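Undergrad: Sequence unavailable; structure follows:
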């Protein structure tokens, strides 16, 4: 049986890492978990719709018109979509399997890492999906340029701006 340190749960108020918040470590973990769940709800819905779309493509009559490259691209895209779905659902599984074990701070840390991995996989899935679709309707060079532009846009919005803001506005 695991021993629980009672003093760890009764951390005094005002000892948070963020001096502007008056919350215990447990309250902070609860708040972070709630915020993370809200973020995951948005990402999971989009990923599930995208993955469902990808799964139906193979059953379309024009699928037979795809070149070998495009069929391979389709397989890679579906695998990326599956990996993205798996990693973005993982925080829910993680939480459920450690629920009641007083591991909320660890669950928040792992869920956050999994969510970031999921965003990277979603980035790759979106780029591959766009390439697959645009190669089918446009010239390969134009499709490549448009996917590159969109990939830069996603990277800017999803990674560079938040990281820039994080470094520029980090609490001291």
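TA: Nice, I can see it. This one's a predicted model, so the numbers in the text were calculated from it and none came from an experiment.
Undergrad: switch to C-alpha atoms for all contacts and neighbour counts from now on
TA: Will do.
Undergrad: Might one say that residue 51 is in contact with residue 82?
TA: Yes: with contacts counted by C-alpha atoms under 8 Å, residue 51 reaches residue 82, the gap being 7.0 Å.
Undergrad: For these two, list the residues in contact with both.
TA: With C-alpha atoms under 8 Å, 6 or more residues apart in numbering applied, the contact sets of residue 51 and residue 82 do not overlap.
Undergrad: all helices of this structure, in order?
TA: 6-9, 25-57, 68-98, 104-137, 140-155, 161-168 (DSSP state H).
Undergrad: now the longest one, how far from the chain's geometric center?
TA: Okay, so that is helix 104-137. 5 Å (C-alpha atoms, centre = their mean, to the nearest Å).
Undergrad: hang on, the earlier thing: same list, the helices of the chain, but as CSV with distance to residue 19 and mean neighbour count please.
TA: Formatted as CSV, the helices of the chain follow (distance: least, C-alpha to C-alpha, whole Å; neighbours: other C-alpha atoms under 10 Å):
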stretch, distance to residue 19, mean neighbour count
helix 6-9, 19, 10
helix 25-57, 12, 15
helix 68-98, 28, 18
helix 104-137, 18, 19
helix 140-155, 32, 15
helix 161-168, 18, 11
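Undergrad: Which of those sits closest to residue 17?
TA: Checking the helices of the chain against residue 17 by C-alpha to C-alpha gives helix 25-57 as the closest, at 8.6 Å.
Undergrad: let's bring in a second model and compare:
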């Protein structure tokens, strides 16, 4: 996927007179706005997860739930690092005339971060609902929500791109 592959027809029509530098600057600004939303969500979730180990009820968790907790914290940490990575990438390459490449790599990191965020949210839901419900319904609820997130975060955008490409 290239930095341009995500451009919609309206975007191309509106910005078709942009230079490569102007396009990269605009796409970087748009990407940062998107990343800020995901960063905020994962940082709040990770903060909550890190505090759970210090609560009284944590001692009551069984082995499976403790393992789910550990995996969730690891995934949340990885998601946080991955969603912050575009900022570090930009900072280290600023001034080296690499903005188009930076936008492309930052876009890939953001998608990877969203996948890790999906996994973190799913595991957090699994842990919380297992503690609250104590029954097999948990797996159905978590599975359904996982499918919902996959649908609205990944399948819907993929479908929109494929539909747009087919109309060209």
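TA: Arrived safely. Computed from a prediction, not measured in an experiment: that's the story for all the values here.
Undergrad: on that earlier part again, would JSON lines of the helices of the first structure with distance to residue 17 of the first structure be doable?
TA: As requested, the helices of the first structure are exported to JSON lines (distance: least, C-alpha to C-alpha, whole Å):
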{"stretch": "helix 6-9", "distance to residue 17 of the first structure": "15"}
{"stretch": "helix 25-57", "distance to residue 17 of the first structure": "9"}
{"stretch": "helix 68-98", "distance to residue 17 of the first structure": "23"}
{"stretch": "helix 104-137", "distance to residue 17 of the first structure": "13"}
{"stretch": "helix 140-155", "distance to residue 17 of the first structure": "29"}
{"stretch": "helix 161-168", "distance to residue 17 of the first structure": "16"}
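Undergrad: What does residue 111 of the second structure correspond to in the first structure?
TA: Using TM-score structural alignment, the equivalent of residue 111 of the second structure in the first structure is residue 116.
Undergrad: For residue 86 of the first structure, see how far away its match is.
TA: 13 Å (C-alpha to C-alpha, to the nearest Å).
Undergrad: do residue 172 of the first structure as well
TA: Residue 172 of the first structure is 36 Å from residue 86 of the first structure, by C-alpha to C-alpha.
Undergrad: now do residue 49 of the first structure
TA: 14 Å.
Undergrad: give the contact list for residue 51 of the first structure.
TA: 78, 81-82, 85.
Undergrad: repeat that for 7 Å
TA: Contacts for residue 51 of the first structure (C-alpha atoms under 7 Å, 6 or more residues apart in numbering) come out as residue 81.
Undergrad: which one in the second structure is aligned with it?
TA: Match for residue 51 of the first structure (TM-score structural alignment): residue 46.
Undergrad: And residue 169 of the first structure, by the same measure?
TA: By TM-score structural alignment, residue 169 of the first structure lines up with residue 164.
Undergrad: I'd like the distance between residue 89 of the first structure and residue 80 of the first structure.
TA: In terms of C-alpha to C-alpha, residue 89 of the first structure sits 14 Å off from residue 80 of the first structure.
Undergrad: residues touching the match of residue 111 of the second structure, list them.
TA: By C-alpha under 7 Å, 6+ apart, residue 116 of the first structure has no neighbours at all.
Undergrad: and with 10 Å instead?
TA: 87-88, 110, 122, 159 (C-alpha atoms under 10 Å, 6 or more residues apart in numbering).
Undergrad: same deal with residue 27 of the first structure?
TA: 9, 16, 33, 104-105.
Undergrad: and the gap between whichever residue in the second structure pairs up with residue 128 of the first structure and residue 90 of the second structure?
TA: Aligned counterpart of residue 128 of the first structure in the second structure: residue 123 (TM-score structural alignment). According to C-alpha to C-alpha, residue 123 of the second structure and residue 90 of the second structure sit 31 Å apart.
Undergrad: Kindly report the same for residue 65 of the second structure.
TA: 38 Å.
Undergrad: next one: residue 144 of the second structure
TA: Counting by C-alpha to C-alpha - residue 144 of the second structure and residue 90 of the second structure are separated by 37 Å.
Undergrad: again with residue 17 of the second structure
TA: Using C-alpha to C-alpha, residue 17 of the second structure is found at 25 Å from residue 90 of the second structure.
Undergrad: try residue 139 of the second structure
TA: 40 Å.
Undergrad: For the equivalent of residue 98 of the first structure over in the second structure, which non-adjacent residue is closest in space?
TA: Matched to the second structure by TM-score structural alignment, residue 98 of the first structure sits across from residue 93. Excluding the flanking residues, the one nearest residue 93 of the second structure by C-alpha to C-alpha, 6 or more residues apart in numbering is residue 102, at 7.6 Å.
Undergrad: That neighbour matches what in the first structure?
TA: In the first structure, residue 102 of the second structure lines up with residue 107, judged by TM-score structural alignment.
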